[in-house]
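Student: I'd like to go over a predicted model; first the sequence, then the structure.
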Amino acid sequence: MRQMGRTNRARYLATFLLGYALSGLLTGTWTSVETLMDYFKYKPRILCVESKTKPYFAICPFHKEEDLLVSGSIRDTGIWDSDLTHLLKVALSLYKEAMLVDLGAFIGYFTLYAGALHHDVLAVEPSNSSFKRLRQGLLLNDFSATIKILNKAVSNKRSYVHMGKNQKLNLGKMHVNSEKDTDDRENALKNEMIETVTMNDLLEYIHVKQAIIKIDIEGYECKAMEMSTAFFKEVFVPFIFMEWLIIRTNMNSNETACTWTDAKRLVDYLTGLGYTPFAYHPVFTLLDPSAVLDWEIDNIFWQHKNAKSLLPYINLLRKVGPKYFDKMDQNQV
């Protein structure tokens, strides 16, 4: 994965400085001098790179020694989760006015990709270290006008929570510690706790009638969906891309935020709203909502009954491969 060239570095530096100045004036907060000075060096502490997606964007992954999975893939190949990358491009092409709601944005790969595709985005990420890199990517790409970012967690109530410990070499698996939450804001801020919001609360930041959801919040998907009725009434969501790995792995544990009964309730809720679940990796499969315990898959997409279908494009992805989608213009869909 190549680092940003000298010309691009100068362009991104100018954009960063402008965004830095504007954000400071508007919010009264400023990036530290230490971080600013990093951008005047050829080897900055936060080393940002260009993606190999089309269109490309700048992103600021962790070092591979910290996060081998997502950041390592981006640094080595310029892409993360190629199937979802291509399907998201098609989904946003089918709904050109839709906003991406990225719940569990991490360092912003899908957020910034949607921004590069000229879509508005609402990105929610609770981890402070990941949020810092997400914000840096936002400024480098000059997406501040179209992408809103929230340093919060999504749950079924408003409170403050501690984040669980990072997993070695997989910072994307940082999770909310559901055993430690409080409504005491003053105490929460002293202890560097993260504020939670509900999906219904997110309507404050959404001013469109169509949105595509990508949700990867480490087993908290069940809790998030508990408080989403108003969201789905106000916004038409044709597709929901959801990680299922953590849910299926932990659903038989009493300590998880999404037990098997919670998972069943989640599936019943979404099917009741008119959604059909599909697995798309490694094999495309229509899932049986009555057999949740048998879903031995990592990722799901939910398609609404009134949505334009993604299925022809999934079949094409399987037959032709990702190169077609790399070359595809959004107007071709």
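Tutor: Yep, it's here.
Student: make it CA atoms for all contacts and neighbour counts henceforth
Tutor: Noted.
Student: for residue 178, helix, strand, or coil?
Tutor: Following DSSP: H, G, I helix; E, B strand; the rest coil, residue 178 is assigned to strand.
Student: For residue 120, which residues are in contact?
Tutor: Applying C-alpha atoms under 8 Å, 6 or more residues apart in numbering to residue 120 gives the contacts 98, 99, 100, 114, 146, 147.
Student: Roughly how far does the second one sit from residue 210?
Tutor: Applying C-alpha to C-alpha, to the nearest Å, the value for residue 99 to residue 210 is 6 Å.
Student: More neighbours: which of the two?
Tutor: Counted by other C-alpha atoms under 10 Å, residue 99 and residue 210 do not tie: residue 99 has more neighbours, with 26 against 18.
Student: Isn't the more buried one up against residue 211?
Tutor: Yes: counting by C-alpha atoms under 8 Å, residue 211 is a contact partner of residue 99 at 4.6 Å.
Student: So which of the contacts of residue 120 sit within helices?
Tutor: Within the contacts of residue 120, residues falling in helices by DSSP state H are residue 114.
Student: Buried only: go through the contacts of residue 120 for me.
Tutor: 98, 99, 100, 114, 147 (16 or more other C-alpha atoms under 10 Å).
Student: A further structure is provided below for comparison with the first:
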Amino acid sequence: MYATSSGCQNVIAVECFLPNIERIRRAIQIEKVQQQVVLVPRALYNKSNVYLSLRENIEKNIGSQRLNAEVNKNEKDPFIVQTMRFDDLLPVIRERNIQQAIIKIDIETSEHYLCETGEKVFNQINIPFVMMEWANIKKITVRADSILRFFRNRSYIPFNPETCQSEIDNDYRHWLTQDIFWIKKNYSHLCMLSLKNVKSL
């Protein structure tokens, strides 16, 4: 909703948890932005069209479910969700002729699936700016390492979103921030723009 109110004409929202999907659908209808928003009811994973169970991460936080294990299909259970790979978004991207994008990702220590399954998307469109939750996934070394390799191989620089200073310490466990901005080389000015926008809210 923030993206559409800021003037974005193409917003792709990926959400797996049914109560959240219903809230987003209702918000889209209320704000009359059906033409701007594509809502994809899936969980980002390393395989498409399998089913996963969710488990609560933070008690009484509707947005904090974590992916758990592969299970059998059960459409009536909101804690069983269908999956997709990030590259599965390519048909929507092509249909809408999206040439560049920014990404916000917060999926409770599953952010590495964006990197593992999104090579084609990142190769085909310009994505200068990725906002990613970092505090939890940096504790899972194998996942954090894969994220770091993915972005560094594509000339992204990690920035602290509170200071807009690049993280120069090679040990990401020392990055004392809840979130991280991955910003492509030569696009560092986007950090200050985002900081100004947040402060104006």
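Tutor: Received the coordinates, thanks. Every value quoted in this text rests on a predicted model; they were computed, and no experiment measured them.
Student: picking that back up, from the contacts of residue 120 of the first structure, pick the one nearest residue 224 of the first structure.
Tutor: residue 100 (16.6 Å; C-alpha to C-alpha).
Student: Any figure for the gap between the closest one and residue 166 of the first structure?
Tutor: Using C-alpha to C-alpha, we find residue 100 of the first structure at a distance of 26 Å from residue 166 of the first structure.
Student: how about residue 105 of the second structure, what's its partner in the first structure?
Tutor: In the first structure, the residue matched to residue 105 of the second structure (TM-score structural alignment) is residue 215.
Student: pretty sure that match contacts residue 244?
Tutor: No: here residue 215 of the first structure does not reach residue 244: they are 9.8 Å apart, not a contact under C-alpha under 8 Å.
Student: who's in contact with residue 89 of the second structure?
Tutor: Contacts of residue 89 of the second structure by C-alpha under 8 Å, 6+ apart are residue 121.
Student: corresponding residue for it in the first structure?
Tutor: Under the alignment (TM-score structural alignment), residue 89 of the second structure maps onto residue 202.
Student: could you say which helix or strand contains residue 183 of the second structure?
Tutor: If you go by DSSP states H and E, residue 183 of the second structure is part of strand 179-184.
Student: Could you do residue 70 of the second structure as well?
Tutor: Element membership for residue 70 of the second structure (DSSP H and E) is strand 65-71.
Student: Return the list of helices and strands in contact with that strand.
Tutor: Judged by 3 or more C-alpha pairs under 8 Å, 6 or more residues apart in numbering; DSSP states H and E, the packing partners of strand 65-71 of the second structure are strand 51-56.
Student: Just list what the strand it packs on packs against, helices and strands only.
Tutor: Using 3+ C-alpha pairs under 8 Å, 6+ apart, strand 51-56 of the second structure is in contact with strand 65-71, strand 80-84.
Student: Mind doing that once more with 10 Å?
Tutor: strand 43-44, strand 65-71, strand 80-84 (3 or more C-alpha pairs under 10 Å, 6 or more residues apart in numbering; DSSP states H and E).
Student: Following superposition onto the first structure, what is the mean distance for the first one?
Tutor: After superposition onto the first structure, strand 43-44 of the second structure sits on average 0.6 Å from its aligned residues (mean C-alpha distance after the TM-score superposition for the first structure).
Student: Now do that strand: everything it contacts.
Tutor: With contact meaning C-alpha atoms under 10 Å, 6 or more residues apart in numbering, strand 43-44 of the second structure is reached by 14-17, 49-52, 54, 66-67, 80-86, 88, 107, 110-114, 117.
Student: against the first structure, where does it fall?
Tutor: With TM-score structural alignment as the criterion, strand 43-44 of the second structure aligns to 153-154.
Student: Work out the gap between the matching stretch and the centre of the chain.
Tutor: Distance of stretch 153-154 of the first structure from the chain centroid (C-alpha atoms, centre = their mean, to the nearest Å) equals 12 Å.
Student: where along the second structure do the helices fall?
Tutor: Counting by DSSP H, the helices of the second structure are 2-5, 18-31, 90-95, 112-117, 119-124, 141-152, 189-199.
Student: from the buried ones among the contacts of residue 120 of the first structure, which single one is nearest residue 179 of the first structure?
Tutor: Taking C-alpha to C-alpha as the measure, residue 179 of the first structure lies nearest residue 100 of these, at 30.3 Å.
Student: Is that closest one in contact with residue 149, as I believe?
Tutor: No: contact criterion C-alpha atoms under 10 Å: residue 100 of the first structure and residue 149 do not qualify, at 11.7 Å.
Student: what is in contact with these two at once?
Tutor: Among the neighbours of residue 100 of the first structure, those also in contact with residue 149 (C-alpha under 10 Å, 6+ apart) are 111, 121, 122, 123.
Student: Return the closest of these with respect to residue 320 of the first structure.
Tutor: Using C-alpha to C-alpha, residue 111 is the member of these that lies nearest residue 320 of the first structure, at 26.1 Å.
Student: and that closest one, what does it touch?
Tutor: Residue 111 of the first structure makes contacts with 100-103, 105, 119-124, 134, 137-138, 147-149, 214, as judged by C-alpha under 10 Å, 6+ apart.
Student: For it, give its distance to residue 144 of the first structure.
Tutor: For residue 111 of the first structure, the distance to residue 144 of the first structure - C-alpha to C-alpha - is 12 Å.
Student: okay, now residue 14 of the second structure: neighbour count?
Tutor: Residue 14 of the second structure has 18 neighbouring residues, counting by other C-alpha under 10 Å.
Student: typo on my end, it should be residue 324 of the first structure
Tutor: Neighbours of residue 324 of the first structure under the rule other C-alpha under 10 Å: 12.
Student: Then residue 291 of the first structure?
Tutor: With other C-alpha under 10 Å as criterion, residue 291 of the first structure counts 10.
Student: Alignment lookup: it to the second structure.
Tutor: Aligned partner of residue 291 of the first structure by TM-score structural alignment: residue 171.
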